[in-house]
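Undergrad: everything below, folded, please.
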Amino acid sequence: MDLKAFYRSYLQACNERRFDDLAEFVADDVEVNGEPRGVAQYGADLRDFTEAVPDFHWELRHLLVDGNWLSAHLWDTGTSPAGRAGMIQEFSDFAVERTIPASSRSMSVIINALAGDVLMLAFLTWTRLHGIISLEIGGHLAATGIGAAALFEAELETIRTQAAQLPPAIGS
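TA: Here you go, the predicted structure:
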């Protein structure tokens, strides 16, 4: 199985809102945040989410495959229900047998609850730094030739810049 093509097909189905087709990609016994969801509920959750954030889009930036392990770096973009446009960097790595575990999508659902700039910045900070740490712990970052410390510092600088752009009552 060509895991890169498989994952790209999965993302295409998500971006085209073909959630009824997810059984071809997602395991029947999928768990989200440690709780059993099943592929039908997983698809319904994505449908509900994209109805709340109609312009949401998953953009693949980097994809690494090592045996049956897949690591993906995505830029998730959309406008929150509160009207705030944003981008979330998503980092996922998992073993693929026949289908993709849906844990990689579980954090995106949180954007539904985002109402304020501070919460958005906190969420973006957590996802960025968690992703870097996950890639480093999994040994996937070294294969890119990018130093973990340099990437970490670059992300912190991006976060500082975003924080400086918040309204003064929130950013100070």
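Undergrad: please make it C-alpha for all contacts and neighbour counts, starting now.
TA: Fine.
Undergrad: what about Thr94, how many residues nearby?
TA: Wrong residue type there; residue 94 is Phe, not Thr. 17 (other Cα atoms under 10 Å).
Undergrad: let's verify Phe94: helix, strand, or coil?
TA: strand (DSSP: H, G, I helix; E, B strand; the rest coil).
Undergrad: how near is it to Ala72?
TA: 9 Å (Cα to Cα, to the nearest Å).
Undergrad: again with Ala163
TA: Taking Cα to Cα, one finds Ala163 at 26 Å from Ala72.
Undergrad: also Thr158?
TA: Thr158 is 20 Å from Ala72, by Cα to Cα.
Undergrad: now for the helix or strand where Ala13 lies, which elements pack on it?
TA: Assigned by DSSP states H and E, Ala13 falls within helix 3-15. Judged by 3 or more Cα pairs under 8 Å, 6 or more residues apart in numbering; DSSP states H and E, helix 3-15 is in contact with strand 57-66.
Undergrad: who touches the strand it packs on?
TA: 3-4, 8, 11, 14-15, 70-78, 140 (Cα atoms under 8 Å, 6 or more residues apart in numbering).
Undergrad: biggest separation within those residues, which pair?
TA: Gly78 and His140 (27.6 Å; Cα to Cα).
Undergrad: this one next, for a side-by-side:
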Amino acid sequence: MLTLVLGGTRSGKSALAEQLAAQTAADLGAVVTYVATAVVDPHDQDHVRRVAAHQARRPPSWATAECAQADDLVDHLRGLDGVVLVDSLGSWLARHPDFEVDPTPLLSVLRARTRPTLLVSEEVGLAVHPPTALGRRYVDALGVLNQRVAAIADRALLVVAGRTLELGPPSQRPPPSQRRPSGPPDPHTLGETGR
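TA: I've put the predicted structure just below:
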């Protein structure tokens, strides 16, 4: 089972994914491997503190696999057994030059996994529009990556202010002939169309 847990900064997404991983592992009698995708710069004290807080929450029985290189994520997912928790796709994407990544190998290994896998990712599309070209490239690339992973996920959750919303299955956009016209709704037909 593949679960995608999305959320903004300090939303509680990682804590939720950790709870789900622990419960799943307990139910199955399995171990949890936490796959860390970020590289910690020891000069960035804020990031050091955030990583330490994540580490302190994890049970000592969990194994940790670190991605020394961006390509390590696919290898870890291919080789690990038991419950796997990846935190996070945003950090993984940020390690690729110009945020350009072919998601095909990641999606393939996720589809092939037979054990529970939880992926944490940042939902950055709800934030302020980035003022720089680099920021916009990151937001666009992560938004596309999140959509691709969500399309194959068995379950997708959105965490906002510590509250969790279960997201429905991927929607399919109707063909142009069946789309409603854009623009303001016609007040005379509101009752008929359900808008």
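Undergrad: got a TM-score for the pair?
TA: Here the TM-score for the pair of chains, by TM-score structural alignment, normalised by the length of structure 1, is 0.31; 86 aligned residues with a Cα RMSD of 5.1 Å.
Undergrad: just want to know which of Thr158 and Ala72 of structure 1 has more residues nearby.
TA: Neighbours per residue (other Cα under 10 Å) separate Thr158 of structure 1 from Ala72, with Ala72 holding more: 20 against 13.
Undergrad: for Ala164 of structure 1, what are its contacts?
TA: Here Ala164 of structure 1 is in contact with Gly171 (Cα under 8 Å, 6+ apart).
Undergrad: quick one: it and Ile88 of structure 1, what's the gap?
TA: 18 Å.
Undergrad: do the same with Phe6 of structure 1
TA: 23 Å.
Undergrad: the two: who's more crowded?
TA: Neighbour count, other Cα under 10 Å: between Phe6 of structure 1 and Ile88, Ile88 has more, with 22 against 17.
Undergrad: isn't the more buried one right next to Trp75, touching?
TA: Yes: here Ile88 of structure 1 reaches Trp75: they are 5.7 Å apart, a contact under Cα atoms under 8 Å.
Undergrad: give me the element the spatially closest residue to Asp93 of structure 1 that is not a sequence neighbour is part of.
TA: In this structure, Asp93 of structure 1 finds its nearest non-sequential neighbour in Ser71, 4.1 Å apart by Cα to Cα, 6 or more residues apart in numbering. Element membership for Ser71 of structure 1 (DSSP H and E) is strand 69-79.
Undergrad: tell me the buried residues in that strand?
TA: Leu70, Ser71, Ala72, His73, Leu74, Trp75, Asp76, Thr77, Gly78, Thr79 (16 or more other Cα atoms under 10 Å).
Undergrad: now the angle from it to strand 57-66?
TA: 170 degrees (axes from the mean of the first three to the mean of the last three Cα atoms, to 10 degrees).
Undergrad: strand 69-79 of structure 1 - contacts with which helices or strands?
TA: strand 57-66, strand 85-95.
Undergrad: reformat those as TSV; add distance to Val32 of structure 1.
TA: Putting those into TSV (distance: least, Cα to Cα, whole Å) gives the following:
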stretch	distance to Val32 of structure 1
strand 57-66	18
strand 85-95	13
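Undergrad: okay, those, which one's buried deepest?
TA: strand 85-95 (a mean of 19; mean count of other Cα atoms under 10 Å).
Undergrad: show me what the helix or strand just after that strand is packed up against.
TA: For strand 85-95 of structure 1, the succeeding helix or strand toward the C-terminus, using DSSP H and E, is helix 117-137. Secondary-structure packing of helix 117-137 of structure 1 (3+ Cα pairs under 8 Å, 6+ apart): strand 85-95, helix 148-164, helix 168-171.
Undergrad: which among the ones you listed is found nearest to His130 of structure 1?
TA: Nearest of those (Cα to Cα): strand 85-95, 8.0 Å.
Undergrad: relative to helix 117-137, how tilted is that closest one?
TA: 30 degrees.
Undergrad: for strand 85-95 of structure 1, enumerate the helices and strands it packs against.
TA: Looks like strand 85-95 of structure 1 contacts strand 69-79, helix 117-137 (3+ Cα pairs under 8 Å, 6+ apart).
Undergrad: now the element after whichever helix in structure 2 runs longest, going C-ward?
TA: As assigned by DSSP state H, the longest helix anywhere in structure 2 is helix 133-152. Sequence-wise, the next helix or strand downstream of helix 133-152 of structure 2 (DSSP H and E) is strand 155-160.
Undergrad: any buried residues in that next one, and which?
TA: For strand 155-160 of structure 2, by 16+ other Cα under 10 Å, it's Arg155, Ala156, Leu157, Leu158, Val159, Val160.
Undergrad: test my guess that the last one contacts Gly7.
TA: Right, Val160 of structure 2. Yes: look at Val160 of structure 2 against Gly7 with Cα under 8 Å: they come within range, at 6.2 Å.
Undergrad: ok, the residue lying closest to Ile88 of structure 1 once chain neighbours are set aside - contacts?
TA: Residue nearest to Ile88 of structure 1 in three dimensions, not counting chain neighbours: Asp76, with 5.0 Å by Cα to Cα, 6+ apart. Counting by Cα under 8 Å, 6+ apart, Asp76 of structure 1 touches Phe56, His57, Trp58, Glu59, Met87, Ile88, Gln89, Glu90.
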